[in-house]
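Trainee: Build the 3D model from these lines:
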Amino acid sequence: MNATDTKSAAEAVVSAPFFLRGELVESQDVTHRSRDLGVTFATPKIDLNKAVHPRTEVPPLLNVPLAEIIDFLVETGQRMLAPDNPYMQECFDRMASTHILPRSVVETTAKHAVAYLDKRILMAEVEQNFPDPAALDGWVPKQDFTGRKSFVRAFAPRLIHVLPGNSPGVAVKSVAQGSMVKAVNLFKMSSADPFTMVAILRTMAAIDPNHPIVKSMSAVYWRGGDDATERVLYRPQYFDKIVAWGGGDAINNVIKYLGPGFQLVSFDPKTSISMVGKEAFASDETLTLAADLASADVMTLNQEACVASRFLYVEGGQADVDRFCEKLHKRIAERAAASGDVRPLDMDLREQIETLTMMDDDYGVWGRPDGKGVVIRSDEPVDFHPINKTANVVRVDSLDDAVKWVNVATQTVGFYPFDRMPAYRDRLASGGAQRIVHLGEAGPSTIGNPHDAMYPLHRFVHWMAHEDGVAPK
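Mentor: Next comes the predicted model:
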């Protein structure tokens, strides 16, 4: 290899800097490969001492009023959207080489995610998570019915966030939530996106490099399962909880480090579904509407999000269900073309779908496994994970029959017709589902609602009680 070739190879390596407690760290000490595309990127070596905030020091945000924190988050959101923000533009440029989604989709998703940094939204989150938000700002006096007095505080925790790589929106929400609970935060970035969190933190530092939020944040990357790093950081001496997003392997890897004083708050792998009643076949107009709404749920973040529907249980005879499948495929293909994301399916998924096309008696297949959208009709859910604009429509005689396939991994259920939802919500909750919405509304959610069957901010904090008085005799 000559000098020119060597230079070109070096330039092909994407640089991913770290951010450690207010300081940008840039170097290319360690090379890695991205999860989805196998692209090489380089990072600094982790300074483990710098990544840990000593317990002998109170968290920097502890005595910063919540109102001031929210104001700073709002200003950060405004700066993230500014066209002259070099950090976000650089982030999108670099993600274009490592992320499975096209740059246009990633950039649009990030811009939509910034809408979360709105004063009304952030306050609603806090108020829904805490019966008395004053507990975040100080010690709240309590007195029980015996007259015994105490003080309670939602104390600033020390959190490790294991971020997913499927959506920049999680980075925005994580930095906001970590700030509002006044945590010391260490963000482990994904190999699919080792850029967004650092871009957010650099934007904050440009506003005020000495702000306590900036000093409370660190963002680094290491390969998941790297025992040399994790056996040092995943300890109760340094952190209270690990907030983990991601697939089963990522969650299982974290679990082995749990123990007294080191807890897991898990946003573990979820699969979302749709349930479409026979009312969809009342007319061609209702069928077209139901198929369009269902396609919106399937194509949420081009089916990369947990809320994206993968299995659609449709109530009716095969002829009617096939009509639904035809319309659904048309709308998925249209949405795929509009997004510019026409990635081919991976080899295993392509082979499984191609096998089904040869089994005419048991399956119907609309489209081809070419990344432009495919719909599979079956009488039971397929035994593989539909992804990349792949929808499995399961024909059922009654929506009652669909309930048996709901379990604790079922996150969102998009439902049609809307007036039948109350009749199913208790049974869906009993099966393990965590959310039921109108078909077509899997993406948006009511501000402050539980996420994955919990109120996250309430789980994040370290609840501390100060007992201050014996009950009178």
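Trainee: make it CA atoms for all contacts and neighbour counts henceforth
Mentor: OK.
Trainee: in whichever helix or strand residue 243 is part of, what's buried?
Mentor: If you go by DSSP states H and E, residue 243 is part of strand 241-245. The neighbour-count criterion (16 or more other CA atoms under 10 Å) identifies 241-245 as the buried residues of strand 241-245.
Trainee: ok, of the residues you listed, which one's closest to residue 112?
Mentor: residue 245 (20.1 Å; CA to CA).
Trainee: I figured the closest one hits residue 163, correct?
Mentor: Yes. Counting by CA atoms under 8 Å, a contact exists between residue 245 and residue 163, whose distance comes to 5.5 Å.
Trainee: can you give me the helices in the stretch 301-450 of the chain?
Mentor: Counting by DSSP state H, counting those that start in this stretch, residue ranges of the helices within the stretch 301-450 of the chain are 318-339, 347-357, 399-402, 421-431.
Trainee: The stretch 51-200 of the chain now?
Mentor: In the stretch 51-200 of the chain, the helices defined using DSSP H, counting those that start in this stretch lie at 66-81, 86-98, 103-113, 119-129, 168-180, 196-207.
Trainee: Second input sequence below; structure requested for side-by-side comparison:
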Amino acid sequence: MNTNLIEVRHIVKGRSVTGAEQSYGRFATPRLDLNELVWPRREPGPAFDTPVAEIIDILVALGQWLSADPRGVVAEALEHSVRAGPLPRPLLEFSYANIGKPFDRRSIAFQIERELGGADVLDGWREIADTPSGRPARIRAFPPRLVHIVAGNAPGVSAQTVVRAALTKGVHLLKLPSNDLFTAPALLQGLAAVAPDHPLTRSFSAAYWRGGDAAVEGVLFRPQFFDKIVAWGGEATIRSAIKYLGPGLELVSFDPKTSISLIGHEIFASNDALADAAERAAFDATLMNQQACASSRYQFVEGSVAEVDRFCALLQRRMNVDRPTASAVGAPVPGELREEIEALSLLEPQVRVWGGFNGEGLVIRSEEPVDFHPDGKIVNVVPVASLDDAIVRAGVATQTVGIWPPQRKAALRDRLAAQGVQRLVNLGGSAGIEMGLPHDGFHPLQRFVRWVHDEGTES
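Mentor: Next up is the predicted model:
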């Protein structure tokens, strides 16, 4: 018997299921019963008619329960994640200490108001009296049936998923990611604790199977069971989901993204300004040890090579610092990537490298962006004569752009948006995408629900 094997808990319609019938090497799961993971369309979902106000009260109670952790469920998820996941303990401790924050009442109200215009459209039919034809109409954000392919790069993704899913009042199957097997089950255990056998609790299931397993997904990913696949993750995940799409089953995609920084010449006005910019840039570059989509991997700095080299040296030193959102030392640079960087370093002075390969943070200054994906606390800094020259480096795969100083944003943002960029922040402000504002270019609640309308008089 493998005593190091970690057992992953499944949640089936609010009920905890344990077991180790299915082994995946370092962890094991209960046997999948696919019939139990779907809700028949012949009957409404458990929470379809539950008032939103009641759901909000439960979510707020869940957030408080998670923060207090009276049964040690969050602590257990933390320990399992440290053993089985890629993130170091300090980052996971910070993430789990804040796992209850998305369940804040003010944040939830903000989401509903900004994304849907109010809760009335979730609870019933909103009257539309001023149609151009004069024919009255009513619309409703109807509860959906969703399967969520959840990302595992940070525990907060599961928390966001549960909040958004609960507010839609639909039924939800969460496919657990192999790099975060424990957060979603812990959240749903908490939901069962604060609202035992409540319709909302019975509206959630969470289970693991290998991504792309046709024997599972070929059965579940069908319109007779679900309306939409909500997919986070890399290109392979998105492409795998796409092949199941067709009439009645659509995709809501949080596409794979990368992020960049645009840093103006103003940082060289003084040593203090340069140090401040380097600290802000290091925070963005190391966010969740660069596992977050909002973490900056390419930084374009306006200035001469000599000036930019001063910035690079400071940036690397500030990357080698412990933060709640990053560790001073991460994973060592993999061998193949190390060989590529070592080859680049031979091109000095056209290319220059700061830092080392042992996870302390590495900065590469080059005339053009490198042709590999900087990862694991690696940042590519590119000198530019003007920030205008860097705009063309952004595209539809660019999520967040950090800009410094802030007064430069107004002149850049429309052109960045035209390139496909979805989010602008001040340099150092990449963490914590505000729920209720657009995420990856759309409002999630608007996309999750099924919009239904009724035209004509009612009598």
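Trainee: care to give me the TM-score?
Mentor: Overall, the chain-to-chain superposition scores 0.97 on the TM-score scale (TM-score structural alignment, normalised by the length of the second structure); 457 aligned residues with a CA RMSD of 1.6 Å.
Trainee: what's the farthest-apart pair in the buried residues of strand 241-245 of the first structure?
Mentor: 241 and 245 (13.0 Å).
Trainee: just to revisit the earlier point, helix or strand right after the strand holding residue 243 of the first structure?
Mentor: With DSSP H and E setting the assignment, the helix or strand that follows strand 241-245 of the first structure is helix 248-255.
Trainee: mean deviation (superposed) between the helix or strand that comes right after that next one and the second structure, please.
Mentor: Later in the chain than helix 248-255 of the first structure, the nearest helix or strand by DSSP H and E is strand 263-267. Strand 263-267 of the first structure differs from its equivalent in the second structure by a mean of 0.5 Å after superposition (mean CA distance after the TM-score superposition for the first structure).
Trainee: tell me, strand 263-267 of the first structure lands on which residues of the second structure?
Mentor: The aligned range for strand 263-267 of the first structure in the second structure is 250-254, by TM-score structural alignment.
Trainee: again, but for stretch 41-53 of the first structure
Mentor: When stretch 41-53 of the first structure is compared against the second structure (TM-score structural alignment), it corresponds to residues 27-39.
Trainee: circling back: in the superposed pair, what's the mean gap between the strand holding residue 243 of the first structure and the second structure?
Mentor: Strand 241-245 of the first structure versus its aligned partner: 0.5 Å mean (mean CA distance after the TM-score superposition for the first structure).
Trainee: okay, that strand sits on what stretch of the second structure?
Mentor: The aligned range for strand 241-245 of the first structure in the second structure is 228-232, by TM-score structural alignment.
Trainee: For the strand holding residue 243 of the first structure, give me every contacting residue.
Mentor: Residues lying outside strand 241-245 of the first structure but in contact with it, judged by CA atoms under 8 Å, 6 or more residues apart in numbering, are 157-164, 250-251, 254, 262-269, 460.
Trainee: Report the separation between the residue nearest to the spatial centre of the second structure and residue 328 of the second structure.
Mentor: The geometric centre of the second structure, computed from its C-alpha atoms, lies nearest to residue 157 (CA atoms, centre = their mean), at 4.7 Å. Using CA to CA, to the nearest Å, one gets 23 Å for the distance from residue 157 of the second structure to residue 328 of the second structure.
Trainee: Please apply the same query to residue 206 of the second structure.
Mentor: With distances taken as CA to CA, residue 206 of the second structure is found 34 Å from residue 328 of the second structure.
Trainee: Alignment lookup: residue 100 of the first structure to the second structure.
Mentor: With TM-score structural alignment as the criterion, residue 100 of the first structure lines up with residue 86 in the second structure.
Trainee: in terms of contact, does that match touch residue 181 like I think?
Mentor: No. Counting by CA under 8 Å, residue 86 of the second structure sits too far from residue 181 to count as a contact (11.5 Å).
Trainee: re earlier: report the contact partners of the match of residue 100 of the first structure.
Mentor: Residue 86 of the second structure sits in contact with residue 179, where contact means CA under 8 Å, 6+ apart.
Trainee: hang on, the earlier thing: which residues outside the match of stretch 41-53 of the first structure are in contact with it?
Mentor: Where contact means CA under 8 Å, 6+ apart, the residues beyond stretch 27-39 of the second structure that reach it are 5-10, 12-13, 17-23, 45, 171, 173, 205, 207-208, 216, 219-220, 225.
Trainee: Go again with 7 Å.
Mentor: For stretch 27-39 of the second structure, the external contacting residues (CA atoms under 7 Å, 6 or more residues apart in numbering) are 5-10, 12, 17-23, 173, 205, 225.
Trainee: No more questions from me, cheers.
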